[in-house]
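Visitor: Below are the sequence and a predicted model for it; my questions follow.
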Amino acid sequence: MSRDARWKALLELLVERGRLDVEEAATELAVSAATVRRDFDQLAEQQLLVRTRGGAVVHGVSYELPLRYKNARRAPEKQRIAKAVADLIAPGEAVGLTGGTTTTEVARALAVRGDLSSGSPALTVVTNALNIANELAVRPQFKIVVTGGVARAQSYELIGPLADGVLGQITLDVAVLGVVSFDAVHGAAAHDEAEAAVNRLLCERAERVLVAADSSKLGRRAFARICATDAVDTLVTDAAAEPEAVRRFEEAGLTVVTV
């Protein structure tokens, strides 16, 4: 197992359990305890965890993995969701994309759509995510608008008043939200309040709002609210979503697409 793969696995285990012992982690990953100790020390230097005697705990109360360590999590589900979301976007529309692994997959799905290979532009994409802008900037059929702002290392998203200023001057046909959690009662949410504020503005500037979220995000709550449930038109999720959760969203007036 490569170092990057070990680090992803360790961080995911830590998110799930809150605390990991060296011996426990070594058994899970089938590596030596010395390797785990070294990994813990290096991850602690990057402030991705807190070292304890004999193990590690999550860093901070509202723990969030940086985007580069999330990419492999639920990848097949996210790719199916992304394709379904991309299919809901019409040529010529102005589309807002927030940051996140699922919305990054949406950008990739849009990039390979055959009917979006030409036009002037085929799509206008507005995003505050540096990685999404970077991937789509090489696509001449897309007009890419980046909000500006201060980069947030965990998600590559631009936040703050500079982003607010750009979003206040535009209108969108559709906003696609990546979320940390989405609950029928409490709405869509993120870990970071500044990130949530920019995402909220994207929603407010859009004619319709789509939430792209795998089933693990549903029925959960997070610190910073993005928008109320009734501000969302469509939820696209995977087929593992609990029927009761789907029913609650439908009763709230959303169209729910499962893939």
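Guide: Nice, I can see it.
Visitor: C-alpha only now, for contacts and for neighbours.
Guide: Noted.
Visitor: so how far is stretch 61-80 from its chain's centroid?
Guide: 7 Å (C-alpha atoms, centre = their mean, to the nearest Å).
Visitor: Find the nearest non-adjacent residue to the most centrally placed residue in the chain, please.
Guide: Nearest to the mean C-alpha position of the chain, by C-alpha atoms, centre = their mean, lies Gly100 at 2.6 Å. Leaving aside its sequence neighbours, Gly100 sits nearest to Gly178 (C-alpha to C-alpha, 6 or more residues apart in numbering; 5.7 Å).
Visitor: also this one, for the comparison:
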Amino acid sequence: MIRHETILNILAKEKHIEVLDICEELSVSAVTIRKDLKFLEEKGLLFRTHGGASLENPYINEKAVLEKEKIYVEEKNGIAKLAATRIVENDSIMIASGTTVQALSKCIKPKNKLTVITSSLYVVLHLIHDKNIEILQLGGYVRHSSASVIGAYAAQILDNVSCSKLFLGVDGIDLDYGLSTTNLEEAQLNQKMLASAQKIIVLADSSKFGKKSFAKICDLNAINEIITDKEISPIIKKRLEEKGVVVTIV
């Protein structure tokens, strides 16, 4: 069917599509498009999501940090370099866990004093040799898969600190579900980090969009900016901006 071919062609280009956008493109009802998506999913050609469809499985399984470090390396490094320009002299920032924010820590070269609060052991290792950087390492149980701490002890420390920016890595960004990660305790710690920062900057390569995971971190209206790569779908970029999120493309 020509309509099915058109849907798949658009999806191949955009990676994620919304039912309402396809309705407008093909001048058919939402009921018809949903039936088409159901048929195509049964054929193994796409994955249905809430309000649309994705070329990849939108549900994320946990991967070890050493495995994730090897994928989308160029994109992550580009995102990290741009994110480092958001740090100003004598700043106080927070860096969460994840391979993209780890890449950020390699790009930080403060001209003067910088305070960094982090849950990531790798971030600490990258920054420890710079005498201009004061590091507050959050304590708690260490997740082997992410080499970062989680739990009540880390959250209690955050009750007594405040910073200008949080650089947050995520496993999934869904237009309806919001930001998510694979671990519930990590999501809860991320929520405490959100409350301790004046500005929230998400670092995410384009593969994270249209995906969701077990543990929700927050809605999209809780963040200020997403820094990503040029492969982000124009449709998703438009929807994010409509929700008030600044999308910066490397």
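Guide: Received it, and whenever you're ready, just let me know what you need. Here the structure is a predicted model, which is why all the values come from computation and not from measurement.
Visitor: Alignment lookup: the residue nearest to Gly100 of structure 1 to structure 2.
Guide: Taking TM-score structural alignment, the alignment pairs Gly178 of structure 1 with Gly169 from structure 2.
Visitor: thought its match was touching Gly98?
Guide: Yes: with contact defined as C-alpha atoms under 8 Å, Gly169 of structure 2 counts as touching Gly98 (5.4 Å).
Visitor: Looking at structure 1, name the residue matched to Ser213 of structure 2.
Guide: Checking TM-score structural alignment: Ser213 of structure 2 goes with Ala222.
Visitor: who touches that match in this structure?
Guide: Contacts for Ala222 of structure 1 (C-alpha atoms under 8 Å, 6 or more residues apart in numbering) come out as 180-181, 189-191.
Visitor: got TSV for these, with secondary structure, neighbour count and distance to Ala241 of structure 1 too?
Guide: Shown next, in TSV, are these (DSSP: H, G, I helix; E, B strand; the rest coil; neighbours: other C-alpha atoms under 10 Å; distance: C-alpha to C-alpha, whole Å):
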residue	secondary structure	neighbour count	distance to Ala241 of structure 1
Val180	coil	23	15
Ser181	strand	25	13
Ala189	strand	28	18
Ala190	strand	22	20
His191	coil	19	22
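Visitor: ok, those vs Val145 of structure 1, which is closest?
Guide: Using C-alpha to C-alpha, Ala190 comes nearest to Val145 of structure 1 of the contacts of Ala222 of structure 1, at 22.7 Å.
Visitor: JSON lines for the contacts of Ala222 of structure 1, including distance to Val246 of structure 1?
Guide: Formatted as JSON lines, the contacts of Ala222 of structure 1 follow (distance: C-alpha to C-alpha, whole Å):
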{"residue": "Val180", "distance to Val246 of structure 1": "17"}
{"residue": "Ser181", "distance to Val246 of structure 1": "14"}
{"residue": "Ala189", "distance to Val246 of structure 1": "18"}
{"residue": "Ala190", "distance to Val246 of structure 1": "20"}
{"residue": "His191", "distance to Val246 of structure 1": "23"}
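Visitor: now structure 2: which of these match?
Guide: Counting by both residues aligned by TM-score structural alignment, their matches' C-alpha atoms under 8 Å, those that remain in contact in structure 2 are 180-181, 189-191.
Visitor: counterpart of stretch 81-93 of structure 2 in structure 1, which residues?
Guide: So stretch 81-93 of structure 2 is aligned with residues 83-95, judged by TM-score structural alignment.
Visitor: And the matching stretch, end to end?
Guide: 15 Å (C-alpha to C-alpha, to the nearest Å).
Visitor: coming back round to it: now do the contacts for the residue nearest to Gly100 of structure 1.
Guide: With contact set as C-alpha under 8 Å, 6+ apart, Gly178 of structure 1 has these partners: 98-103, 211-213.
Visitor: ok, these in structure 2: which stay?
Guide: Shared with structure 2, among these: 98-103, 211-213 (both residues aligned by TM-score structural alignment, their matches' C-alpha under 8 Å).
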